[in-house]
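Asker: This is a predicted model, with the sequence first.
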Amino acid sequence: MKLDKNTVAKRYGKAIYELATEKGQAEDVYNELLSLREIFEALPDLGNILSDRRLNLQEKRSLMDELIQNFTGIVYNALEVIFKYGRMYDLLLIIDEYEKRYDDDKGLLLGSVTTAVPLKKEQKDKLATKVAQKFGYETANLQENVDPSIVGGILVETNGRVIDGSLKTQIENLRKKLSK
């Protein structure tokens, strides 16, 4: 039975996080994974290339050796296992899972907020505090997006959950009710 990407990412991310925590290296591993994320975001096809069974193993191994030479311990070993099982295309999802677990343990909620106009700093800070409280976290780090098409209000997305207080959605809902 082939596992889906999210299941694989959760398992690998959890295993890496648990090992890093057990060894007292969670923050070091976190920082190494962030730098690894930058590489894979700059070279979006790298994961697919390293996982493609049709490509020459020696060439992939050479590329992999070049990639992992800058990493140590847990990250190095995790990359070797992920490469061995041909799951390098899942690496960003694995890093996301590790980051989520790390942030959860630190009491930090990551998410995004979309508004029609830019928020002032005090508004963004107040919103971050409210969102953190609503979801049971100490703090929230919200990436701000501006999208005039939402007309007004806010749209908050975090941990797979959405709070849609946009005027656009309210208008669409009203339009649906009136058309019944």
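Answerer: All right, it came through fine.

Asker: make it CA atoms for all contacts and neighbour counts henceforth
Answerer: Fine.

Asker: the helices in the protein, which residues?
Answerer: 5-22, 26-42, 46-51, 57-68, 73-84, 91-106, 121-134, 167-179 (DSSP state H).

Asker: tell me, what residue is most central in this protein?
Answerer: D96 (3.5 Å; CA atoms, centre = their mean).

Asker: quick one: it and D103, what's the gap?
Answerer: The gap separating D96 from D103 is 10 Å, by CA to CA, to the nearest Å.

Asker: Nearest to Q143, out of the helices of the chain?
Answerer: Nearest to Q143 among the helices of the chain is helix 121-134; the distance by CA to CA comes to 9.6 Å.

Asker: packing partners for that closest one?
Answerer: strand 139-146 (3 or more CA pairs under 8 Å, 6 or more residues apart in numbering; DSSP states H and E).

Asker: Just want the angle from the strand it packs on to helix 121-134.
Answerer: Inter-element angle recorded for strand 139-146 and helix 121-134: 130 degrees (by axes from the mean of the first three to the mean of the last three CA atoms, to 10 degrees).

Asker: re earlier: make JSON lines out of the helices of the chain and add distance to V151.
Answerer: Formatted as JSON lines, these follow (distance: least, CA to CA, whole Å):
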{"stretch": "helix 5-22", "distance to V151": "34"}
{"stretch": "helix 26-42", "distance to V151": "32"}
{"stretch": "helix 46-51", "distance to V151": "39"}
{"stretch": "helix 57-68", "distance to V151": "45"}
{"stretch": "helix 73-84", "distance to V151": "44"}
{"stretch": "helix 91-106", "distance to V151": "31"}
{"stretch": "helix 121-134", "distance to V151": "18"}
{"stretch": "helix 167-179", "distance to V151": "6"}
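
Asker: and here's the other structure:
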Amino acid sequence: MPNPRLAARYAKSLVDISVEKNQLEAVKSDMDFLKAVINTSREFKSVLKSPIITADKKSAVFNAVTAGKVSEITVAFSKLLINKGRENVLPEIVIEFENQYNKLKGINIVKFITAQPIGEDLKSQITAKLQADAGISNIQLQSEVDPGIIGGFILEYNNRLVDVSISRDLADIKKQFLDNEFVLNIR
């Protein structure tokens, strides 16, 4: 079961200790590595979440996967999580660490979803337009392709959503017909 409050507390502790030890960038790269492992290895994620596997075996698996690839702070942090029985929250902690890192560094994540892939020129134009109109800086643009939106785009940033997709327009039209808004306006 996801526990965002717990993940936020552990992530904040990890950010604080890594800043204190001047290892923030090293721990950030460790979290990127762990995120990639968690996203690509279903078995690793299953081991972390399994209540049947003992802490010793989880520790051995974690050490085998991360041996020589993560910093001492991350190794100590993972040992703490495993000893406390909180290793099942690691995927959420990794995501929350990334969020807190971005907030600390002033990085704004912008998600741009289109029906077709876009080029680098259009990405730079979108970034420039957002910087000028929305007043946000230090933008990290994440473009995604979703053919289900048919056309147009969806833009997400700073808890805002701009949806000018064809699928949204079609859904709005369908809702209007189902609600019979046009019939009521005729009478």
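Answerer: Thanks, I have it. Being a predicted model, the structure only gives us computed values, none of them experimental.

Asker: Give me the TM-score for this pair.
Answerer: Scored by TM-score structural alignment, normalised by the length of structure 1, the superposition of the two chains gives a TM-score of 0.81; 178 aligned residues with a CA RMSD of 2.6 Å.

Asker: ok, L174 of structure 1 - contacts?
Answerer: With CA atoms under 8 Å, 6 or more residues apart in numbering as the criterion, no residue contacts L174 of structure 1.

Asker: Run a quick neighbour tally on the closest residue in space to N159 of structure 1 that isn't next to it in sequence.
Answerer: Closest residue in space to N159 of structure 1, ignoring its immediate chain neighbours: G111 at 7.1 Å, by CA to CA, 6 or more residues apart in numbering. Using other CA atoms under 10 Å, G111 of structure 1 is surrounded by 20 other residues.

Asker: isn't G111 of structure 1 right up against N145?
Answerer: No - the criterion here is CA atoms under 8 Å, and G111 of structure 1 misses it with N145 at 10.8 Å.

Asker: shared neighbours, these two?
Answerer: In contact with both G111 of structure 1 and N145: no residue, using CA under 8 Å, 6+ apart.

Asker: Nearest to R161 of structure 1, out of the helices of structure 1?
Answerer: helix 121-134 (11.5 Å).

Asker: what sits up against the closest one?
Answerer: Residues outside helix 121-134 of structure 1 that contact it (CA under 8 Å, 6+ apart): 108-109, 138-142.

Asker: try 7 Å
Answerer: Residues from elsewhere that reach helix 121-134 of structure 1, judged by CA atoms under 7 Å, 6 or more residues apart in numbering: 109, 138-142.

Asker: how many other residues sit next to the alignment partner in structure 1 of V27 of structure 2?
Answerer: Under the alignment (TM-score structural alignment), V27 of structure 2 maps onto V29 of structure 1. Residues near V29 of structure 1, counting by other CA under 10 Å, number 25.

Asker: so what's V29 of structure 1 up against?
Answerer: Applying CA under 7 Å, 6+ apart, the residues near V29 of structure 1 are 20, 75.

Asker: cool, P118 of structure 1 as well?
Answerer: Contacts of P118 of structure 1 (CA under 7 Å, 6+ apart): V146.

Asker: now L167 of structure 1
Answerer: By CA under 7 Å, 6+ apart, L167 of structure 1 lies in contact with 150-153.

Asker: what do we get in structure 2 for L43 of structure 1?
Answerer: L43 of structure 1 maps onto S41 in structure 2, by TM-score structural alignment.

Asker: Count the residues that sit near that match.
Answerer: S41 of structure 2: 11 neighbours (other CA under 10 Å).

Asker: any idea how far it is from K35 of structure 2?
Answerer: For S41 of structure 2, the distance to K35 of structure 2 - CA to CA - is 10 Å.

Asker: Please list the outside residues in contact with stretch 47-61 of structure 2.
Answerer: Contact partners of stretch 47-61 of structure 2, identified using CA under 7 Å, 6+ apart, comprise 82-83, 87-88.

Asker: From the residues you listed, keep the buried residues only.
Answerer: 82, 87-88 (16 or more other CA atoms under 10 Å).

Asker: any idea which of these is closest to A115 of structure 2?
Answerer: Nearest to A115 of structure 2 among those, with distances taken as CA to CA, is N88, at 35.1 Å.

Asker: Would you mind measuring from the nearest residue to that closest one once chain neighbours are set aside to V89 of structure 2?
Answerer: Among residues not flanking N88 of structure 2 along the chain, K49 sits closest, at 4.4 Å (CA to CA, 6+ apart). The gap separating K49 of structure 2 from V89 of structure 2 is 8 Å, by CA to CA.
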